[in-house]
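A.B. asks: I would like the atomic coordinates for the input below:
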Amino acid sequence: MSAVVHRGIAPHRIGAMILRYWYLLLSSWPRLLELVYWPALQIVTWGFLQNYISQNAGFFAQAGGTLIGAVILWDILFRGQLGFSISFLEEMWARNLGNLMMSPLKPIEFLIALMIMSLIRLAIGIVPMLALATFMFDFNLFGFGLPLVAFFCNLIFTGWSLGIFVSGLVLRNGLGAESIVWTVMFGLMPLACVYYPVTVLPHWLQYVAWTLPPTYVFEGMRALLIEHVFRPDLMFYALLINAVLFAASFMSFIWLLNSARRHGSLIQGGE
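C.D. replies: Predicted coordinates:
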């Protein structure tokens, strides 16, 4: 049994990496403050905007807080990817990746640790955000019921897929490419149709939007809040695309990791 565990995925190595990132997070109060500050700022800003619009437009008064819901779901997507990538960048900044890759730690174990850490970082930021949405704007995300599980899973899978891919790019190209960690998600934002339906886009661009899993999630959220209908077909298509993206991102990471080893950039890790 021990031989099987040794050849496969070792939970104790994953746990050790999670513990490392947890101690790193707790050792810096600015890191913790940042996790709470930006989500709280977003929900307050967009919440007041939602209140203003609902007071002056009958449609949005009936929309059940689509703006607030979109902000929260977008933050789950964005923070899921950023939480993964920031933990990865911690190793790049410390020039520790070379040491990790020479240890018994396997790439899959490293990625699993980063995924779990992204959930921890997400929870730290999203809990105060949900509390503000509930007590300041009377918006309860858990009122979505079971559809919330489908929304969350699809968004976090997309965030992980992008996090794995951009981490591979930074791994191969060095810290000179780290800005892509923050910009890649915002590049997808207009096409993901976070705050407006897909029909707003030009007809030819709608085909591009429907290739992105978050588009299905935000369309599903609007259908639930405005029409009070849950669309399982949208969640199924999002999950299908996510499975393809996740597999492709993992293979890309392994390819970029091997390329970094061949070119020596794994040890350098600089600009």
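
A.B. asks: all contacts plus neighbour counts: C-alpha atoms, from now on.
C.D. replies: Noted.

A.B. asks: Which helix or which strand is home to the residue most central in space within the chain?
C.D. replies: Central residue of the chain (C-alpha atoms, centre = their mean): residue 80, 2.4 Å from the mean position. Element membership of residue 80, judged by DSSP states H and E, is helix 66-93.

A.B. asks: hmm, back to that, if I look at the residue nearest to the centre of the chain, how far off is residue 135?
C.D. replies: Distance, residue 80 to residue 135, by C-alpha to C-alpha, to the nearest Å: 24 Å.

A.B. asks: And stretch 240-255, what's buried?
C.D. replies: Neighbour counts over stretch 240-255 (16 or more other C-alpha atoms under 10 Å) mark 241, 242, 243, 245, 246, 249, 250, 252, 253, 254 as buried.

A.B. asks: ok, now which ones touch the second one?
C.D. replies: When the contact criterion is C-alpha atoms under 8 Å, 6 or more residues apart in numbering, the partners of residue 242 are 154, 157, 158, 161, 213.

A.B. asks: wait, doesn't residue 162 sit right on residue 249?
C.D. replies: Yes. Counting by C-alpha atoms under 8 Å, residue 162 touches residue 249, with 7.2 Å between them.

A.B. asks: I'd like to know how many residues surround residue 179.
C.D. replies: Look at residue 179: counted by other C-alpha atoms under 10 Å, it has 11 neighbours.

A.B. asks: returning to that earlier point: give me the helices and strands touching the helix holding residue 80, please.
C.D. replies: helix 29-56, helix 107-137, helix 147-173, helix 180-192, helix 213-222 (3 or more C-alpha pairs under 8 Å, 6 or more residues apart in numbering; DSSP states H and E).

A.B. asks: Now do the fourth one against helix 147-173, angle only.
C.D. replies: Between the direction of helix 180-192 and that of helix 147-173, the angle (axes from the mean of the first three to the mean of the last three C-alpha atoms, to 10 degrees) works out to 140 degrees.

A.B. asks: and the helix or strand following helix 180-192, how far from the chain's centre?
C.D. replies: Once the chain leaves helix 180-192, the next helix or strand it forms, by DSSP H and E, is helix 203-209. Distance, stretch centre to chain centre, for helix 203-209: 23 Å (C-alpha atoms, centre = their mean, to the nearest Å).

A.B. asks: Check stretch 5-18 too.
C.D. replies: From the chain centre to the centre of stretch 5-18 is a distance of 23 Å (C-alpha atoms, centre = their mean).

A.B. asks: Could you also give me the structure for this second sequence? I'd like to compare it with the first:
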Amino acid sequence: MSGAAGRVAALILRHWYLLRSSWPRLLEMIYWPTVQMLTWGFITLSLRPGADVAGLGLGALLGAAMLWDVLLRAQLGTSLSFLEEMYSRNLGHLLASPLRPGEMLVALALVGLIRTLIGMVPTSLLAIWFFGYSVYDLGLALAAFFALLVVMGWSVSLFVAGLIMRVGLGAEGLAWGLVFALAPLSAVFYPVSVLPGGLQPVALALPSTHVFEGMRILIAEGRLDFGHLAWAAGLDALFLGLGIAAFLGFHRSARRRGRLLQTGE
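C.D. replies: Below you'll find the model as predicted:
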């Protein structure tokens, strides 16, 4: 393999070796989604004593919790892969190599996807064991929801990675906290209708909101709302374009200012 594909594959392989040789990293990727799943699963059981655990209540809350972790893991997985290069002071070496910024962007996104799958697949299987609930019962819609949330996670992380590249590690807190600021507006565990009227248009401007609204409609009514899917896909395209533009723009600015070799605060 040579050319752009070879360079992307080489960076992915670097991060794969890093993950494979570090069991704490692998454990951390599985640990937090599992804690989230168990917490919401037991909360649901306590609210509905004696109820059928495979019913709508568990499906809506536990399914939402796991889909939220898809978004979170996609964002964190991509951002942390970039931060690994910053912490090891390897970013300057990468960008001095034939690796282009766009190729690095693609590699980081794919590493984020790998991290997401490592975290979410075991968690989804544990949900079947603990609660008899399978998120795979959503069928092909699950693949659509997963893809839409991963793309949104990429969009947020690319903006954060670009900002860190531009201003330094002083902005790394955004890698951990920015996506959480979107959670109240994403209507993860409740419908958009419970939000104040002024916030509802803001919520509906997020791809994640349409995913969670679509999930609840699918569970409650047994139908896939293609309107929500279309809105989520269109907004994802917009968000991803803005994320890529921000990453490349911050890279150009950092290169002009000589910030690429200054990876400290």
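
A.B. asks: For the buried residues of stretch 240-255 of structure 1, give me JSON lines that also has distance to residue 187 of structure 1.
C.D. replies: Formatted as JSON lines, those follow (distance: C-alpha to C-alpha, whole Å):
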{"residue": "241", "distance to residue 187 of structure 1": "18"}
{"residue": "242", "distance to residue 187 of structure 1": "18"}
{"residue": "243", "distance to residue 187 of structure 1": "21"}
{"residue": "245", "distance to residue 187 of structure 1": "17"}
{"residue": "246", "distance to residue 187 of structure 1": "19"}
{"residue": "249", "distance to residue 187 of structure 1": "18"}
{"residue": "250", "distance to residue 187 of structure 1": "21"}
{"residue": "252", "distance to residue 187 of structure 1": "20"}
{"residue": "253", "distance to residue 187 of structure 1": "21"}
{"residue": "254", "distance to residue 187 of structure 1": "24"}
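
A.B. asks: number of nearby residues for residue 38 of structure 1?
C.D. replies: For residue 38 of structure 1, using other C-alpha under 10 Å, the count is 14.

A.B. asks: Can you tell me what it aligns to in structure 2?
C.D. replies: Matched by TM-score structural alignment, residue 38 of structure 1 corresponds to residue 32 in structure 2.

A.B. asks: cool, residue 249 of structure 1 as well?
C.D. replies: That one, residue 249 of structure 1, aligns with residue 243 by TM-score structural alignment.

A.B. asks: by how many degrees do the helix or strand harbouring its match and helix 140-167 diverge?
C.D. replies: Using DSSP H and E, residue 243 of structure 2 sits within helix 226-256. Helix 226-256 of structure 2 and helix 140-167 are oriented at 20 degrees to each other (the same axes, to 10 degrees).

A.B. asks: and helix 226-256 of structure 2, how far from structure 1 on average?
C.D. replies: Its matched residues in structure 1 lie on average 0.7 Å from helix 226-256 of structure 2 after superposition (mean C-alpha distance after the TM-score superposition for structure 1).

A.B. asks: swap in stretch 60-78 of structure 2?
C.D. replies: For stretch 60-78 of structure 2, the mean deviation from structure 1 after alignment is 0.4 Å (mean C-alpha distance after the TM-score superposition for structure 1).

A.B. asks: contacting residues for residue 98 of structure 1?
C.D. replies: 266, 267.

A.B. asks: Just give me the match in structure 2 for the residue nearest to the centre of structure 1.
C.D. replies: Using TM-score structural alignment, residue 80 of structure 1 lines up with residue 74 in structure 2.

A.B. asks: again with residue 133 of structure 1
C.D. replies: By TM-score structural alignment, residue 133 of structure 1 lines up with residue 127.

A.B. asks: right, and its match touches residue 121 too?
C.D. replies: No. Shown here, residue 127 of structure 2 and residue 121 do not form a contact pair, counting by C-alpha under 8 Å, at 10.1 Å.

A.B. asks: Show me which of those two is the more surrounded one.
C.D. replies: residue 127 (20 against 12).

A.B. asks: Could you measure from residue 191 of structure 2 over to residue 87 of structure 2?
C.D. replies: Residue 191 of structure 2 is 40 Å from residue 87 of structure 2, by C-alpha to C-alpha.

A.B. asks: OK, contacts around residue 246 of structure 2?
C.D. replies: By C-alpha under 8 Å, 6+ apart, the neighbours of residue 246 of structure 2 are 158, 159, 162, 163.

A.B. asks: before we move on, the earlier item: is it correct that the residue nearest to the centre of structure 1 is in contact with residue 161?
C.D. replies: No. Between residue 80 of structure 1 and residue 161 there is no contact under C-alpha under 8 Å: 9.8 Å.

A.B. asks: Could you double-check that residue 219 of structure 1 sits in contact with residue 197?
C.D. replies: Yes. Residue 219 of structure 1 lies in contact with residue 197 (C-alpha under 8 Å); the separation is 6.5 Å.

A.B. asks: The two - which one has more neighbours?
C.D. replies: Counting neighbours by other C-alpha under 10 Å for residue 219 of structure 1 and for residue 197 shows that residue 219 has the greater number, 21 against 14.

A.B. asks: which residue in structure 2 lines up with the more buried one?
C.D. replies: Using TM-score structural alignment, residue 219 of structure 1 pairs with residue 213 in structure 2.

A.B. asks: Leaving out chain neighbours, which residue sits closest to its match?
C.D. replies: Nearest non-adjacent residue to residue 213 of structure 2, counting by C-alpha to C-alpha, 6 or more residues apart in numbering: residue 191, 6.6 Å away.

A.B. asks: From residue 146 of structure 2, how far out is that neighbour?
C.D. replies: 19 Å.

A.B. asks: Repeat that for residue 193 of structure 2.
C.D. replies: 24 Å.

A.B. asks: Looking at the two now, which is surrounded by more residues?
C.D. replies: residue 146 (16 against 10).

A.B. asks: Wait, the match of residue 219 of structure 1 touches residue 187, no?
C.D. replies: Yes. Residue 213 of structure 2 lies in contact with residue 187 (C-alpha under 8 Å); the separation is 7.4 Å.

A.B. asks: give me every residue that touches the counterpart of residue 224 of structure 2 in structure 1.
C.D. replies: Residue 224 of structure 2 maps onto residue 230 in structure 1, with residues paired by TM-score structural alignment. Contact partners of residue 230 of structure 1, counting by C-alpha under 8 Å, 6+ apart, are 147, 220, 223, 224.
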